[in-house]
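Visitor: any chance you could fold what I've pasted below:
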Amino acid sequence: MTSTGSDTVFGNARVVLADRVIERGWVAFADGRIAEIGEGMAPAGSIDAQGDLLLPGLIELHTDHLEAHYVPRPKVFWNPVSAVVSYDGQLATCGITTVLDSLRVWREDGAEDVDGRAGVLAAAITAARESNILRADHFLHLRCEVPMPDVVEEARELIDRPDIRLMSLMDHTPGQRQFRDEVKLRDYYRGKGAGMTDAELDVLFKRRFDYQKAYAAKNMREIVALAHQYRIPLASHDDTTEENVTDAIRDRVSVAEFPTTMEAARGLHQAGIDILMGAPNVVRGGSHSGNIAAIDLAREGLLDILSSDYVPSSLLTGALQLSKQVPAIDLAAAVCTVTKTPAEAVGLNDRGEIAVGKRADLIRVHVARDIPVVRSFWREGSRVA
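Guide: I've put the predicted structure just below:
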């Protein structure tokens, strides 16, 4: 859906750069790249942004929202390419111009319908991309549940794909990390679809304990080795304890997703690891799992990246709220958490900021009643939404 754009100039905009905001500025782009940035009156013939924000396109590193389009109801599987296109359209309305689609690389009978479908969804993303029907630029994030018996084999089936930009190391065994409180995990599964009974959850949890004991350590070593072999950045997930932090440092992870305690976040920050938190956590004012609030980390200088996680619109809303709730974070710095910093974390250094020579991935945003609305969406200089 993209093509090389002709010369375009946006004027009368609040232009958000990586280090400051031009309150009345203009941006020119040509041949898919940003060509010039100016302050004050724009050149003749420019598009009047009417004082709206002009931001770099948002960069999303962790969203499993595609799954909701592919399995919209329990046991209902939508056409996978149609699901990708529908999901992509939602991303565009939320200002996300680059996304790492998070795919579950594991199978677990009796848990969730979407488990074991990574290959199907990866193929659907490729088909949609090759048909030129996507608005955003799509890459892959392989979510590897390390206790699962077949996770290494399934990761190997996908690892040769050139669009993989991130692999995450996850362990959702009850009683640790995100679900230290087993009751929270039971509530989660009771609320999924038709829900699960306590007897069914007892069987599920016992199996997970057995898998963790039998497979986790070996699978962890093999997934880490695989990522390093293919030079794919690694993310840890739900770090909680000092031991978790030590493991993340040992495994040379570059991003720590959703640390659950202040202790873990401080250790990760001291090690130079980027800390990613959920934008819904910012918007809601806290974690739905009862863990550390993202705003508390931001106030301590421990927040680097936001992710929309399960609500695509939260990415833009969360960034704008961040600059209002934390005095030390101005608008430019807040926007970097959803643009420049995530782009750099996965080696996408050609985008993520409004700067001469960078990709002309831009969004025009109007804010009304504290709700941001994406009015237009430009990818490589061409308007696609």
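
Visitor: C-alpha from now on. contacts and neighbour counts both.
Guide: Will do.

Visitor: what's the burial count for G285?
Guide: Using other Cα atoms under 10 Å, G285 has 13 other residues around it.

Visitor: for comparison, sequence B:
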Amino acid sequence: MHTGTRRIINGNIVTPNEVIIGGSIEMENGIITDVLPHSRVRSLASDDIDAHANWIIPGIIDTHSDAIEKEIQPRPSSLFSAKQAFMELEKKLVLQGITTMYHSLSLREHKSGKQRSNETVVQLLEDINEMKQHPRLINHKTHIRFEITNVKAIPIVREWLESRKMDQLSFTDHTPGQGQYRNREELKSYLMGTQQMTEQEAFQWMDMYLELEKIDQQHLREIADIALRQNIPLASHDDDTLEKIEAAKKWHASISEFPITLDIAQAAKEAGLYVVLGAPNIILGGSHNNNLSALEALKSGAVDVLCSDYYPPAMLQAAFYLYKQGFLSIPESINLISYNPAKALGITENVGALQPGLDADILIVNDNNAYPAVERTILKGSTVGQLTYQPTKQLTKG
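Guide: Model (predicted):
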């Protein structure tokens, strides 16, 4: 945290409702103290940061990302230590503009690889919670994705909630034939491509999954009640029926992640849930598994939040794509990756907007080229990442 007073000047400041052209932000001891129009900016001081007429936006809040799993296991046979992966990942996230990351850990167990076994996830959560106690480049949070066929993990999840070892919980169900995997052929192709299964092995995996016992509604409600009591946000996942939306409301869930169809996304919105879809879905022009198009949902007003899902760079790219293509104003597009996630997760008292009293988690973004680029990342008033692009020097033949 930066101690003392400093300013960011000469930038186009994006607030939840407007853009302040050529404005400045004053910070003291890591907290935003004022947001000023150009006419009130005093002369340049030695500790000031000149934004050079670039965008000044809040740090990005990523509600759902399995990037830590990819960093630990970049190849099926390559497994790095969690602590090493954690340190390397945050270096990347800083200059992708993500200042608050909810690391999504899948507590799945059934033939999903060692990385998602109960034993491994227990250790990974402990490692992350230990690592984030030390000086860090970003804010680290944890999101436990609790598969409802993982009956053995009930006491683990209850203990984590009671001791507040997690920051978000979601109930997931990847049983073939419903939700994300309604189409068995697409699931087969996914398993063969990502898990190196043969066609026969893929169908055997699906048949075995269908035989698994599911946690009953009473136990899910008891777990949801603990989350509510501990003020830990709860999400439903891959909703594909109105019954699932109704169940989510009974659990006091606040979020619906990745609803499968437009009518279900709209129903989730009408039920008062924040709808989260993937930023890669925007960039790629559709869902990677042929489910709901995020752009279609956005045009219908059925999206509140974008998350990185599996590709963190997509967060900033998607927000600026939506703005530059005229789908949203710049405040509306930036809200999808900052203010709205903060509201969905109940953390607006600390982060999510460029407003007095909030943490000075701030990005300076240059969008003069084909893709937006973070030129400076500021966490609690301190610069934690900076890029200075240099002109290419032309080599001459001697």
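
Visitor: give me the nearest residue to R379 of the first structure, chain neighbours excluded.
Guide: Leaving aside its sequence neighbours, R379 of the first structure sits nearest to D361 (Cα to Cα, 6 or more residues apart in numbering; 4.3 Å).

Visitor: so that neighbour touches D31, yeah?
Guide: No: under the criterion of Cα atoms under 8 Å, D361 of the first structure makes no contact with D31, lying 11.8 Å away.

Visitor: look at those two and report which has more neighbours.
Guide: More neighbours surround D361 than the other of D361 of the first structure and D31, with 31 against 17 (other Cα under 10 Å).

Visitor: returning to that earlier point: pull up the overlap in contacts between D361 and D31 of the first structure.
Guide: Common contacts of D361 of the first structure and D31 (Cα atoms under 8 Å, 6 or more residues apart in numbering): E380, G381.

Visitor: check which helices and strands the strand or helix carrying T341 of the first structure sits against.
Guide: Using DSSP states H and E, T341 of the first structure falls within helix 340-345. Packed against helix 340-345 of the first structure, as judged by 3 or more Cα pairs under 8 Å, 6 or more residues apart in numbering; DSSP states H and E, are the following elements: strand 58-63.

Visitor: returning to that earlier point: in the second structure, what residues pair with the helix holding T341 of the first structure?
Guide: Under TM-score structural alignment, helix 340-345 of the first structure corresponds to residues 339-344 of the second structure.

Visitor: quick one: average offset of that stretch versus the first structure, please.
Guide: Stretch 339-344 of the second structure, aligned to the first structure and superposed, deviates on average by 1.2 Å (mean Cα distance after the TM-score superposition for the first structure).

Visitor: ok, L297 of the first structure touching L303?
Guide: Yes: judged on Cα under 8 Å, L297 of the first structure makes contact with L303 at a distance of 5.7 Å.

Visitor: can you tell me what sits against stretch 211-221 of the second structure?
Guide: I148, T149, N150, V151, K250, W251.

Visitor: on that earlier part again, what's the first helix or strand after the helix holding T341 of the first structure?
Guide: Taking DSSP H and E, what comes next after helix 340-345 of the first structure is strand 362-368.

Visitor: residues in contact with that following strand?
Guide: Contacts of strand 362-368 of the first structure (Cα under 8 Å, 6+ apart): 49, 52-57, 95, 97, 354, 372-379, 381.

Visitor: again, but for stretch 327-338 of the second structure
Guide: 14-19, 57-62, 299, 304-307, 315-316, 319-320, 322-323, 341, 352-353.

Visitor: pull out the buried members of the residues you listed.
Guide: Buried subset of the contacts of stretch 327-338 of the second structure (neighbour count, 16 or more other Cα atoms under 10 Å): 14-16, 19, 57-62, 304-307, 315-316, 319-320, 322-323, 341, 352-353.

Visitor: ok, back up a step: buried ones only from the contacts of stretch 211-221 of the second structure, please, as a ChimeraX command.
Guide: Of the contacts of stretch 211-221 of the second structure, the buried ones go into a single ChimeraX selection, burial set by 16+ other Cα under 10 Å:
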select :148,149,150,151,251
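
Visitor: give me the number of residues near the residue nearest to G285 of the first structure when sequence neighbours are not counted?
Guide: Using Cα to Cα, 6+ apart and skipping the chain neighbours, the partner closest in space to G285 of the first structure is A293 (6.9 Å). Using other Cα under 10 Å, A293 of the first structure is surrounded by 22 other residues.

Visitor: quick one: A293 of the first structure from K75 of the first structure, how far?
Guide: Applying Cα to Cα, to the nearest Å, the value for A293 of the first structure to K75 of the first structure is 34 Å.

Visitor: just the strands in the stretch 51-200 of the first structure please.
Guide: Assigned by DSSP state E, counting those that start in this stretch, the strands in the stretch 51-200 of the first structure fall at 53-56, 58-63, 96-104, 137-145, 164-170.

Visitor: re the thing from before, redo the contacts of stretch 211-221 of the second structure as a markdown table? Include distance to T261 of the second structure.
Guide: Formatted as a markdown table, the contacts of stretch 211-221 of the second structure follow (distance: Cα to Cα, whole Å):
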| residue | distance to T261 of the second structure |
| --- | --- |
| I148 | 21 |
| T149 | 23 |
| N150 | 26 |
| V151 | 28 |
| K250 | 21 |
| W251 | 21 |
